[in-house]
Every structure is written in C-alpha cells, then in structure tokens.
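**Student:** just coords:
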C-alpha cells in the first residue's frame, strides 16, 4: 500500500475530517475533526496494518489559536510505510491512545511531564522524567527559564548534588 492508496482509503472512511499530504518526503495525516482522532488511529492500526508506534510528540504553540499539537509517529512494517498523524487543540487535553497501542504508555507520560499535555483516560498519568516536586513543564514555550530556581536546596532525590540557578 502506498501513501496515496492509504489517503484515498482514509478519505473514504473519514470524509472532510482529514488532510493527507506529503512534505519533505514525510507523510502526514492532519486530523481536522478532533472527535475522529481515535477512530482514525484505530483504522490505521486495523485497516492499514500500522502496528508499530514509534513516538508520541507534543508541541506548545502559545501564539496560535490551537495552542497544543500532538503528533503520533506510526510505522507499518507490512507496507513499509511511515505516517505522522497530527491533531491540534486549543486546550492541552487529548484522548489517550494506550488502549490502541499499549506502547504509548510511557510516551504519553513523557509528553505530560515535559509539555503538560493531559491524555484523558491514561491508566497512570504522572511524571516519569522529572521529580514529583518539580513545578511546571519545561518544554512549554511559556516556561520561565530565567526567573526560576531550578530546584530547592534540599536533595530530595538523593542525587548527592545540588542544583542552582
């Protein structure tokens, strides 16, 4: 299956809800209707054999109307085809896809930790990289880098080192 064949199949299944395009030799599927997001991903897994989830990436765009964007990197070993599925929203809340690909568990937790995207329905959404006492999400564009003390003086994690400004 080529990307053009996949695009035609998805357009038939989800008319007016997707924008499939190729840019810089990468295949993108932009989900225009966020309500169809999980249905599109399920169709990709079941109908087009996208069994392997490579990555989940979230981006914060504070100056755009849709401030948050999540991109799912999928690969079909059977079809030798990679697609990037994008969905955007004004809020930082998106449905979890752990029920579709269990491997997305830690990927969603990482994006919650670093960007602050809440994946609704996630079985264990909590910090995975940063300590629990860390305030904020460092990969958001509005994260105050210069105005904050990175950590307090207590070595709460037992690292044996102290962080400063």
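**Tutor:** Okay, I see it. The model shown is predicted, which means the values in this text are computed figures rather than measured ones.

**Student:** C-alpha from now on. contacts and neighbour counts both.
**Tutor:** OK.

**Student:** which SSE is residue 134 in?
**Tutor:** Following DSSP states H and E, there is no helix or strand that holds residue 134.

**Student:** what about it, how many neighbours?
**Tutor:** Residues lying near residue 134 (other Cα atoms under 10 Å) number 13.

**Student:** So which residues of this structure form helices?
**Tutor:** Per DSSP state H, the chain carries helices over the ranges 3-13, 37-47, 104-115.

**Student:** Would you mind finding the most buried of those helices?
**Tutor:** Compared across the helices of the chain, helix 104-115 shows the largest average neighbour count, a mean of 21 (mean count of other Cα atoms under 10 Å).

**Student:** ok, and here's another one to check against it:
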C-alpha cells in the first residue's frame, strides 16, 4: 500500500481531526492531540509503519509548539511525518511509549529541551540537562543569562 493510500484511509476515517500538510517536502499529516494514539496505533498495526524513526518538537513562537513524529516501514520503504499542534499554555501531548519503547528517551529529550509534557510517560525526567537546570533551552523565549569565559 502506498503512502497516498495510507493517508487517504486516515482522512476518510478522521475527516475533521486530520489534515494533510501540503507544504511539506515529505508526506505529512497533522492530527488533533486526542486522536494521536489511535492514529499512531493504526499506522503501526494496520499500515505497517512500525518503526518510530524520530520524535521531536518545534517552537512556533506565539502559535505554540508542534510535536513531530516520523514513522516508517522498511519493506516497502515508506516514511510519514505525523504532527500535532501543542498549545504553549498547556504543552501536553499523549506519550507513545506504550506503542514504541524507543519513544521513552526521545520524549524525555523533547521534554528536556521544550518542556512538552508527554502524558502517560513512565518516567518523564530530564535526560540531557541536570535536574536543577531552569528552563527549556530550545524554546524561543529561553534567555541565556550567562556565558562561559
């Protein structure tokens, strides 16, 4: 099954909660947070996109954040980007750790850098920075208060 067919199947099932990202260089969809787990489970179990290649986020400034997930299959080779808009005043998105063990460290990194809370994560703690580090360094509003000499 081609990615166009996968996307068409998802659009038919979730017409109000999923949109195709037209300005992307790679196939991409944007889903509402409340269906993320269902969509990701379908991609994994029904469409064979069973490898979580990447999980990250982007700070869009006043618009909030965008959580980004790349899922793929090897045979046939296919990759799809699944995005979720995350409000800045409530930066929460469902955890994918129940579907992919690899999501564990990737979600911790996104939490560490952006402050996005992955609800349902088994141990959402800092992974790169010290526990007493204040702030989230990949946020656009992060202020660098000191520099090394």
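**Tutor:** Received it, and whenever you're ready, just let me know what you need. As the structure is a prediction and not an experimental result, all values here were calculated from the model.

**Student:** Overlay them and tell me the TM-score.
**Tutor:** The TM-score (TM-score structural alignment, normalised by the length of structure 2) is 0.91; 147 aligned residues with a Cα RMSD of 1.6 Å.

**Student:** thinking again about what came up before, to residue 64 of structure 1, which of the helices of structure 1 lies closest?
**Tutor:** The closest approach between residue 64 of structure 1 and any of these, judged by Cα to Cα, belongs to helix 104-115 at 15.9 Å.

**Student:** Which secondary structure elements does that closest one sit against?
**Tutor:** strand 52-60, strand 118-120 (3 or more Cα pairs under 8 Å, 6 or more residues apart in numbering; DSSP states H and E).

**Student:** Mean deviation, the longest one versus structure 2?
**Tutor:** When you say that, I think you mean strand 52-60 of structure 1. With mean Cα distance after the TM-score superposition for structure 1, strand 52-60 of structure 1 departs from structure 2 by a mean of 0.9 Å once superposed.

**Student:** just the shortest one next, same as before
**Tutor:** For strand 118-120 of structure 1, the mean distance from the matching residues in structure 2 following superposition reads 0.7 Å, by mean Cα distance after the TM-score superposition for structure 1.

**Student:** hang on, the earlier thing: any chance of JSON lines for the helices and strands packed on helix 104-115 of structure 1, columns mean neighbour count?
**Tutor:** Formatted as JSON lines, these follow (neighbours: other Cα atoms under 10 Å):
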{"stretch": "strand 52-60", "mean neighbour count": "19"}
{"stretch": "strand 118-120", "mean neighbour count": "18"}
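
**Student:** now for those, which one comes closest to residue 139 of structure 1?
**Tutor:** By Cα to Cα (comparing all of these), the closest turns out to be strand 52-60, at 7.8 Å.

**Student:** Now do that closest one: everything it contacts.
**Tutor:** Contact with strand 52-60 of structure 1 is made by 67-77, 101, 103-104, 107-108, 111, 115, 117, 139-141, as judged by Cα atoms under 8 Å, 6 or more residues apart in numbering.

**Student:** coming back round to it: between the helices of structure 1, which one is closest to residue 121 of structure 1.
**Tutor:** Closest among the helices of structure 1, using Cα to Cα: helix 104-115, at 11.0 Å.

**Student:** hmm, back to that, make a ChimeraX selection of the buried ones in the contacts of strand 52-60 of structure 1.
**Tutor:** To isolate the buried members of these in ChimeraX, using 16 or more other Cα atoms under 10 Å:
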select :68,69,70,71,72,73,74,75,76,101,104,107,108,111,115,117,140
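
**Student:** does residue 117 of structure 2 really touch residue 86, like I thought?
**Tutor:** No. Judged on Cα atoms under 8 Å, residue 117 of structure 2 makes no contact with residue 86 at a distance of 10.0 Å.
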